[in-house]
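S.K.: Show me the folded form of this:
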Amino acid sequence: MNEPLPLIERARRVTRSVPRAVVCRQTAAHVWGLNALGFGASEDDWPVELIAPGHVTLPGCVTNVTPLPADDITHHRGVRLTTPERTALDCARWLPRVEAVAALDQFARRGVDLDALWRLPTIPWPVRDTLGMADRGAASPRESWLRVVLVDGGLPRPTTQIRVPLAPAGTAYLDLGWELYKLAVEYDGQGHHSSPTAQRHDDLRRRQLRDQGWRVMAVRKDVIPGQTANLLEHVANSLIERGWQPSPGTTTRILSRIRAARRKPR
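M.R.: Model prediction:
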């Protein structure tokens, strides 16, 4: 049985054989080197997403018919595809919000000027709002998801990569948190934090942070999306315990998001 071709090779073959086809959206983001196919998605099963004439139908491809200016087209790794700027804009426009922000965070780290996209006069407000959520400090797509869940849940926007000097020497960089309240939330990814050595390092680091008054809340892989309601409730309560005073309207919004998350099937 033949091994499936990598997505980039399939994209390369399609654009070589169909002159007017341009790879777009998450496939284009993948070719640009982003982790953008969504959690649990297999590259082997992912279709080649294209912008092409309406009469083009290709097996293993999803064709979108939409205007594409010549300035939005380039070549990378032998693939004809949308530019990083256009790919970022398409992700913001078409992907679910959490996946869009995860992609935008990665584009921001690669130097794409998302502020310039935000200022484009033709951008609708929902897309502009998603662009405004981007933060180049997110170190992984899961951290991006975590930030979106907290902000959309009504909590104040956290800062990413908070630098905390540790005694007697060293520095901790907290995934995201609120320095004013000395509260941090960190994503514990499977593998990265699961070995005994890594766990001992994390325990020592968090003990040093506690000595400086920080509270660090670790979020496991299975929390999002299955336990979003509990996450929002715990983080909101911790912020309030540490001095945050949400307005009545903000409190209502948070409670509404928690109830909505509990109603969703896991």
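S.K.: When you work out contacts or count neighbours from here on, use the C-alpha atoms and nothing else.
M.R.: Noted.
S.K.: ranges for the strands of the stretch 1-150 of the chain?
M.R.: Here the stretch 1-150 of the chain has its strands, by DSSP state E, counting those that start in this stretch, at 22-23, 48-51, 61-64, 73-76, 79-82.
S.K.: err, the stretch 151-266 of the chain, not the other one
M.R.: Assigned by DSSP E, counting those that start in this stretch, the stretch 151-266 of the chain shows strands spanning 159-165, 171-178, 183-188, 215-220.
S.K.: closest one to residue 20 among these?
M.R.: Ranking the strands of the stretch 151-266 of the chain by proximity to residue 20 (CA to CA) places strand 159-165 first, at 41.0 Å.
S.K.: picking up where we left off before, tell me the most buried of the strands of the stretch 1-150 of the chain?
M.R.: strand 22-23 (a mean of 30; mean count of other CA atoms under 10 Å).
S.K.: Against residue 216, how distant is the residue nearest to residue 101 when sequence neighbours are not counted?
M.R.: Computed as CA to CA, 6 or more residues apart in numbering, the closest residue to residue 101 that is not its neighbour in sequence is residue 134, at 5.7 Å. Going from residue 134 to residue 216 by CA to CA, to the nearest Å gives 23 Å.
S.K.: In terms of neighbours, single out the busier of these two.
M.R.: A count of neighbours by other CA atoms under 10 Å puts residue 134 above the other of residue 134 and residue 216, at 25 against 19.
S.K.: quick one: contacts for that one?
M.R.: 101, 102, 104, 105, 108 (CA atoms under 8 Å, 6 or more residues apart in numbering).
S.K.: Now, those that are in helices?
M.R.: Counting by DSSP state H, these place 101, 102, 104, 105, 108 in helices.
S.K.: Please generate a structure for the following sequence too, so the two can be compared:
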Amino acid sequence: MATDRQPRVERRERVAAHAAEQAGLLSRPQVRGLGVTAAQLEAELAAGRWRSVGRNTVVVAPPWPTDTVAWWQAVLECAPRAAVGTRPRAAIAGLTALVAAGLSGIADDGLVHVAAPKSSHPVPPPPGVRVHETRRWRDEDVVTILGVPRARPEVAAVQAALWARSDREATLLLVATVQQRLTAIDPLVSVLERVKRDRRRSLLRSVLVDVAGGAHSLNELDFAAHCRERGLPEPDRQVVVSSARGSSYLDVRWRRWRVVVEVDGVGHLQPDRWIDDSLRHNEIALGGDTVLRIPSLGLRLDPRRHLDAVERALRHAGWTPSPPGHPA
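M.R.: Predicted structure coming up:
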């Protein structure tokens, strides 16, 4: 009996050592690849020493008390043919990969997102897992930091934005990824250039321009176009004003009604810019102007509510709409 028991113990230890790198989990093909026969696998499961989770995954060692277990199970279930020691042809992706990279402050959608190559025919995923088959799969886009195969932050950010439930969520994901320094603008632009057809492609490109700080005049032109569509008077742009703090430029001002609108790009959220903007805002307001601030991303995503506030400010200052056929 002792000689029969020894190989079984050694086999379990060998399997557990490999599983330790995968949060205590192995796929059934991985277990078989370690020299365990189908009968031996079923015997371990029947004895309760190992436990089956999902269609293709087995718990063979104490699982880690982290999200890593769910992430590993999702990957192994969707890439069950991966051999031990090889990288699965699936990886956590999108918002899940961003969370794994350290993203915070964004509401999770409650799903584990997994990317797999197009036509790889992943098995039906377990509940709570969403598989995205993609033609843009590249092995070099996957990293294995902390063991779990996951999309690089710049790839994950673009994926998350494309898969987001709304344009607002897509925008916030891109902005948060850069602000939290998970990646930079240039890698994001490079990944986005691979996207040839998607309804959000133009939006995401414009967001990246905003985040990079290169759309200042574009924001003002967009704002002026919104004003014309709404029938508001044409604003003056890049107006120079003087105050106790010196001269500065205002994005938009209606001199006659003393209404100022500042269209803030993402760069204005940096602490030093934020403080300077607040001081300038206060000086202008103390001089008698009404000052409204509109984030550039808000102007893109929800212009109506921002223009409502502008119209109310102009009406309060004495502006009235011109009769049809007359200039505003």
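S.K.: what's the TM-score here?
M.R.: Scored against TM-score structural alignment, normalised by the length of the first structure, the superposed chains reach a TM-score of 0.51; 188 aligned residues with a CA RMSD of 4.7 Å.
S.K.: re the thing from before, closest one to residue 235 of the first structure among the strands of the stretch 1-150 of the first structure?
M.R.: With CA to CA, the closest approach to residue 235 of the first structure among the strands of the stretch 1-150 of the first structure belongs to strand 48-51: 37.9 Å.
S.K.: can you name the residues of the second structure that the closest one overlays?
M.R.: Using TM-score structural alignment, strand 48-51 of the first structure corresponds to residues 112-115 of the second structure.
S.K.: what's in contact with that stretch?
M.R.: Stretch 112-115 of the second structure is contacted from outside by 70-71, 74-75, 78, 90-97, 128-134, 137, using CA under 8 Å, 6+ apart.
S.K.: Quick one, which of those are buried?
M.R.: Among the contacts of stretch 112-115 of the second structure, the ones that count as buried by 16 or more other CA atoms under 10 Å are 71, 74-75, 78, 90-97, 129-133, 137.
S.K.: what's near enough to touch the residue most central in space within the first structure?
M.R.: Per CA atoms, centre = their mean, the C-alpha nearest to the average position across the first structure is that of residue 102, at 1.5 Å. If a contact means CA under 8 Å, 6+ apart, then residue 102 of the first structure has 36, 134, 140, 141, 142, 144, 145 as its contacts.
S.K.: Which among those count as buried?
M.R.: The buried subset of the contacts of residue 102 of the first structure (16+ other CA under 10 Å) comprises 36, 134, 140, 141, 142, 144, 145.
S.K.: Would you reformat those residues as TSV and include distance to residue 88 of the first structure?
M.R.: Shown next, in TSV, are these (distance: CA to CA, whole Å):
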residue	distance to residue 88 of the first structure
36	11
134	11
140	17
141	15
142	18
144	15
145	17
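S.K.: Closest one to residue 260 of the first structure out of these, please.
M.R.: Relative to residue 260 of the first structure, and with distances defined as CA to CA, the nearest of these is residue 145, at 17.5 Å.
S.K.: From residue 146 of the first structure, how far out is the spatially closest residue to the closest one that is not a sequence neighbour?
M.R.: Nearest residue to residue 145 of the first structure in three dimensions, chain neighbours excluded: residue 98, at 5.3 Å (CA to CA, 6+ apart). Separation of residue 98 of the first structure from residue 146 of the first structure (CA to CA): 9 Å.
S.K.: Run through the helices of the stretch 101-250 of the first structure in chain order.
M.R.: Counting by DSSP state H, counting those that start in this stretch, the segments of the stretch 101-250 of the first structure that form helices are 114-118, 125-132, 141-152, 196-211, 228-241, 248-263.
S.K.: If you count neighbours, what's buried in the last one?
M.R.: Taking 16+ other CA under 10 Å as the neighbour-count basis, helix 248-263 of the first structure is seen to contain the buried residues 253, 254, 255, 257, 258, 261.
S.K.: Which two among those residues are spaced furthest apart?
M.R.: Within the buried residues of helix 248-263 of the first structure, 253 and 261 form the most distant pair, 12.2 Å apart (CA to CA).
S.K.: how close does the aligned partner of residue 142 of the second structure in the first structure sit to residue 143 of the first structure?
M.R.: Alignment note (TM-score structural alignment): residue 142 of the second structure maps to residue 73 of the first structure. Distance, residue 73 of the first structure to residue 143 of the first structure, using CA to CA: 30 Å.
S.K.: same deal with residue 14 of the first structure?
M.R.: Between residue 14 of the first structure and residue 143 of the first structure the distance, using CA to CA, works out to 33 Å.
S.K.: quick one on the thing from earlier: still touching in the second structure? Go through the contacts of residue 102 of the first structure.
M.R.: Counting by both residues aligned by TM-score structural alignment, their matches' CA atoms under 8 Å, the second structure reproduces none of the contacts from the contacts of residue 102 of the first structure.
S.K.: highest average neighbour count across the helices of the stretch 101-250 of the first structure?
M.R.: Taking mean count of other CA under 10 Å, helix 141-152 is the most buried of the helices of the stretch 101-250 of the first structure, at a mean of 22.
S.K.: List of residues touching it?
M.R.: Here helix 141-152 of the first structure makes contact (CA under 8 Å, 6+ apart) with 35, 98-99, 101-103, 105, 133, 138, 156-158, 175-176, 186-187, 224, 228, 232.
S.K.: Weed out the non-buried ones from these.
M.R.: Neighbour counting by 16+ other CA under 10 Å classes 35, 98-99, 101-103, 105, 133, 138, 156, 158, 175-176, 186-187, 224, 228, 232 among the contacts of helix 141-152 of the first structure as buried.
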